[in-house]
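>>> Curious how this folds, go ahead:
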Amino acid sequence: MKPNRDYFASSEHHQTLLHAFLTLKNTDDIGVTCVTNKGEVSTSWSTLVQRAQRRAHWLQRQGLAAEQTIGLALPNDTLFIECFFACWMLGCIPVPLARPGLLGPQSLERTRHIATDAGLQQLLCPQEDHTQYDPLGDIVQCMPVQPLTEADSPKAPIVDIPITPESIGLIQYTSGSTSRPKGVVLTHKNLITNCNKMSEEYPFGQQESFSSWLPFYHDMGLIAELLTVVSLGLPFYLMEPLTFLQDPFIWLESLSRHRCTLAVAPNFALAHCVRRITETQLDQLDLRTLRALYLGAEPISEVAVKDFTERFQRTGLTPNVIGSAYGLAECTVGVSRSQSSQGLHFDTVDREQLAQGKAVYVESDDAMDTKKIACVGKIYSEHYGIIVDDEGHEVEERTVGELWVRGPSVMKGYWNNDKATKEVLVTRDGQRWLKTGDLAYFAKGELYICGRNKDLLIIRGKNYHPEDIERAAEQIELIRSGQTVAFSIPGDATEEIVIVCETAAPVSEHSSLAQKVKGHINTQVGLKVKHVELQPPRTIPKTTSGKRQRRLVRTIWMKMRGHV
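Prediction:
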């Protein structure tokens, strides 16, 4: 299968992404290549369109009909793609789900909540996962997805598509980093608009291709990658998240060998590659064709970016390849993005002033007195953003407040949850705005994200972001990167700081390690930590997208100590 082609499709003239997908019915020279540790399997877009049509007839015979909600707990491969678009062909509403076990003990409980909340008619899963859903039998019917046979071939292709731009295209459940997951209702117009906005300013050439390991149950993997690839008709190199986590070289080697030009990843992926890739493996990589690696989904660390670019410089990777993006499920996925090929820009601000709500630029690089915040670019065209204070008044540049956005990518609302919808969708000057819950500021028209409003720590009247405390702790040897959670608890005179960290260090070393963590946080952030809780690896719960569940960890910590 060819790694590139001489033209690219455009979804701008299509009503929906399903219409864009169907136009790929004659594209047989490029498609999706599934990469594993055992090899690769390529499938052309034309074959995937045919499979999706056959799958739609199969689902129809199982009783699926328009406007039904259908859970998709499927692998990160072509099976998910054919079932997803088959649902759209029938006018069904897909609800992506994590497969059992991917999120630890949380997986089944999360699926139970979503199945109940979304009123799932069916849950599609691979045959090997079927029995794991037996405990949910009283809530939803689980349907193993069998291989297609000749009998599943349609007598005629589907012509009448029972969807419009205003139809519900997807229910994307939030990761639940600060609350229980809610179903974000996205229309087909939301989806195609956001995909177009994410790609409109990127200078696409004649040899573009996308590589991804992000899960389809998360909006970055599904919308920012899969659906955007479909909208452009690009070659797509795909793998399971677990494949990357177990061996990131497989992803990097695929990028290198297939001369991929585009990729998206969370910040932690950079540190994971730096930590796991050997010198011998480095010598096998050629990343000169990689033109853009966008970071999103979590705060961006300057240290992680610098370590990654320096480590992989010998592969031909240049710092200007690294870009940044910001978004949230309630705005489909994307809100802003840095300009391509210009690299990342970090704003150095006074830490004391930031605690007072002012982002004052300073020249100093003193880690004790300053904080570096990544620029996430300008808001997409036809979308707008403002920063407001606690009373809802717009504030001036370099003043920290809550980010509100509006535009055609903003969700319809939360599924069957009017109360939650009214809390985040508000009217201002006759316009419909989304309250993101993120603290941010603008500088020269570009956006900078400081953290989550609900996660903010207020100590002696000053505002502190838990990310700063967590990053300081992770600089200590033996503390696992990305596996720390900071929060506050009531104290005698003021709030007290607690940080929970994962470590593989023996218990005999925990006392001295905890003291090192306390001392370093005091030096770097200027805060005295009351409690350092050390836990073994893989014990701190995270969301489906790998975000830290600070409120959940806090609740567990308080309950373990007899607090309500």
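
>>> hey, let's count contacts and neighbours off CA atoms from now on
OK.

>>> Show me what counts as buried in the strand or helix carrying Leu513.
Using DSSP states H and E, Leu513 sits within helix 510-525. Buried positions in helix 510-525, judged by neighbour count with 16 or more other Cα atoms under 10 Å: 510, 513-514, 516-522, 524-525.

>>> and if you look at stretch 273-290?
273-274, 277, 282, 285-290.

>>> Can I get those residues in TSV including secondary structure and distance to Cys375?
Converted to TSV, those look like this (DSSP: H, G, I helix; E, B strand; the rest coil; distance: Cα to Cα, whole Å):
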residue	secondary structure	distance to Cys375
Cys273	helix	23
Val274	helix	23
Ile277	coil	28
Leu282	helix	29
Leu285	coil	29
Asp286	coil	28
Leu287	coil	24
Arg288	coil	24
Thr289	coil	24
Leu290	coil	21
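
>>> re the thing from before, helices and strands around the helix holding Leu513, which ones?
Packing partners of helix 510-525 (3 or more Cα pairs under 8 Å, 6 or more residues apart in numbering; DSSP states H and E): helix 466-474, strand 529-535.

>>> Can you give me the neighbour number for Pro181?
18 (other Cα atoms under 10 Å).

>>> Leaving out chain neighbours, which residue sits closest to Arg351?
Distances taken as Cα to Cα, 6 or more residues apart in numbering put Thr370 closest to Arg351, at 4.7 Å, once the chain neighbours are dropped.

>>> for comparison, sequence B:
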Amino acid sequence: MIAPAGGNQKDYQMQLIIDTLCARSAATPEQTAFEFLSTTGAPLSALSYRALERAAAGVAAMLRARGVPAGARVLLLCQPGPDYVAAFFGCLHAGAVAVPLYPPRNRLHVARIVSVLRDAGASVVLSSRQSIERCGAFFAEQGVSESMLVAVDGDALRDAEPGTPAAQRADALAFLQYTSGTTGDPKGVMISNGNLAHHLEMLNAWLGGEPGGTMVSWLPPYHDMGLISGLLAPVAGGYPCVLMPPESFAQNPFVWLDAVSRHRATISGGPNFAYGMCCKRLTDEQIATLDLSRWRLAFNGAEPVRQKTIDAFAQRFAVAGFEPLAMAPCYGLAEATLLVAGHEPNTLAHGLDVDRQILQDERRAAPARDASPMARDDAARWRSIACIGRVTGGQHVLIVDPESGEPCADGRVGEICVAGPSVAQGYWRRPELSEAVFRTVRDGVAGRAYMRSGDLGFLLDGELYVTGRLKDMIVISGRNYYSEDLEQTVTATQEKVVPNGCAAFVADHDERENLVIVAEIERVERHGNLNDVVTDIQKEIWLKHEVNPHSVFLVSPGQLPKTSSGKVRRKACRRALEAGELKVLAYWNGAG
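Next up is the predicted model:
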């Protein structure tokens, strides 16, 4: 077990984030809270603290007028931007429980949204007039009354007088964060006011978020990282945030770094694949226009962190003034509000090379530093795992054997379990699952309950290393393989493969479990010699993992099913492949 870095934490006097907003509105009403950019990075609008408070009060007044009581669930389906920010803070102002979801785009998306609406028992859906007009018929097909759909993009909401926010207890729900569901049905994580208050103080302490700094974020506000780091932490810390539409990064990664440069951002970040895309897709001419010297903390999380990506980004953008000490790998999950562990700021991010075979077969870390010089020279033998760092304020991590529940020794791989004030209350309306995930693991010293993350990792010298997902472990002929490890081998060695564009899973054939690789090919490479790519993938998988893929499929970009946060859905990919729904460009099948 590891205690939080920094010793004992001070007693925390809880202040609700909506009360913080009101206090900032009173003290510095004209100070910018948020600036909003277009998909090309052009300025669109801004919200001062006073304007945000008034907009939130307007949404709250509208909810009260519709008879929405404190504690009622309200779905947020607004496009990222001023209306989304106003709607979320408006729910907090009214004491309603916000349920952030991505805005509706088509009939299938609406069906998924309605399933969450019913699970949450929401009484109101906040969205834009355009979305309601475009998708209202789809909601009607699902039995959702038109009266439940409320537009929040009218000017009337901006003119409301500030009111007194609803009184809230620490254990009352602030919002429900529905998980993106890579391995199962989405579940509503219950985040209380107390969880959020503790977490925002802890997060800003790690980010260095304070007046005088600036954040830039393109992350979707309907996911935990974008919502908490991009919307809530800046208001809590008193520094402005420049918000960009999530699609701006997908369309052109340069727009993100250009915004960091132009707005002299001190804090920004994203998943590991975002840094990889910047390395791959920005030209030397574009990089020459950037000044990243003010970027003090570049957080890297929400998916497996790759040391190779960290090193590549630092090298590629050194000419733009990027300081390697700014890169900060982190680990977290919605069930812990967001952040669990993060690399110590202003220290160089590093990785640990461990014996790949021992990690897979014995579930323990055997560092290369302890091996002979000859063994260290065998590059294929070693897997580099990024060091996440130490557990952040007031939280505790315990590594346990996923089968026995017993604590693991230092360097032994087990399930990462988390305890502390930021750990959520459980899953909405799922008492049995909540009991199994949040309350079955206890330590033998303090007797505290730990939340089971479903992630695998180990502690070494007081620092956390994450190795994969428990449910994504592949077993072939009695040997263990990490899906993410296999996928990383493909994307790291094949330039023609789209970053974050690979899925590794098993499929049954002749009563055997067989490895299948599906990889997306860059659009400009679709007409090249793809047979060579297939052969290279087979070779690299064998060299690094000593397992032969049964099948390798190359598909068009955008074919892999992913969650709304960009994580590959392996089970859905297997189903789509078996149903013939993927556009296959080339393939090799060991069955002939």
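
>>> residues touching the alignment partner in the second structure of Lys518 of the first structure, list them.
Per TM-score structural alignment, the equivalent position to Lys518 of the first structure in the second structure is Gln538. For Gln538 of the second structure, the contact set (Cα atoms under 8 Å, 6 or more residues apart in numbering) comprises 548-549, 552.

>>> if you set the cut-off to 7 Å instead, what comes out?
548-549 (Cα atoms under 7 Å, 6 or more residues apart in numbering).

>>> pretty sure Tyr587 of the second structure contacts Val552?
Yes - between Tyr587 of the second structure and Val552 there is a contact at 5.4 Å, judged by Cα atoms under 7 Å.

>>> Looking at these two now, which is surrounded by more residues?
Set Tyr587 of the second structure next to Val552 and count neighbours by other Cα under 10 Å: Val552 wins out with 22 against 17.

>>> which residue in the second structure lines up with the residue nearest to Arg351 of the first structure?
Looks like Thr370 of the first structure aligns to Trp382 there (TM-score structural alignment).

>>> likewise Glu502 of the first structure?
In the second structure, Glu502 of the first structure lines up with Glu520, judged by TM-score structural alignment.

>>> Which strand or helix spans that match?
Per DSSP H and E: Glu520 of the second structure is located in strand 512-521.

>>> Report the buried residues of that strand.
513-521.

>>> any idea how far stretch 570-585 of the second structure is from the chain center?
Centroid separation between stretch 570-585 of the second structure and its chain, computed with Cα atoms, centre = their mean, to the nearest Å, is 24 Å.

>>> got it, and stretch 413-431 of the second structure?
16 Å.

>>> My read is that the residue nearest to Arg351 of the first structure contacts Val349, right?
Yes - between Thr370 of the first structure and Val349 a contact is recorded at 5.5 Å, counting by Cα under 7 Å.

>>> Over in the second structure, find the residue span stretch 225-242 of the first structure aligns onto.
Aligned by TM-score structural alignment, stretch 225-242 of the first structure falls on residues 230-247 of the second structure.

>>> Check what contacts the matching stretch and list those residues.
Contacts of stretch 230-247 of the second structure (Cα under 7 Å, 6+ apart): 17, 20-21, 32-39, 80, 200, 204, 209-220.

>>> of the residues you listed, buried ones?
The buried subset of the contacts of stretch 230-247 of the second structure - by 16+ other Cα under 10 Å - is 17, 21, 32-39, 80, 200, 204, 209-210, 213-220.

>>> re the thing from before, quick one: contacts for the match of Glu502 of the first structure?
497-498, 501-502, 554-557.

>>> how about 10 Å then?
Going by Cα atoms under 10 Å, 6 or more residues apart in numbering, Glu520 of the second structure touches 491, 496-503, 526, 553-560, 583-585.
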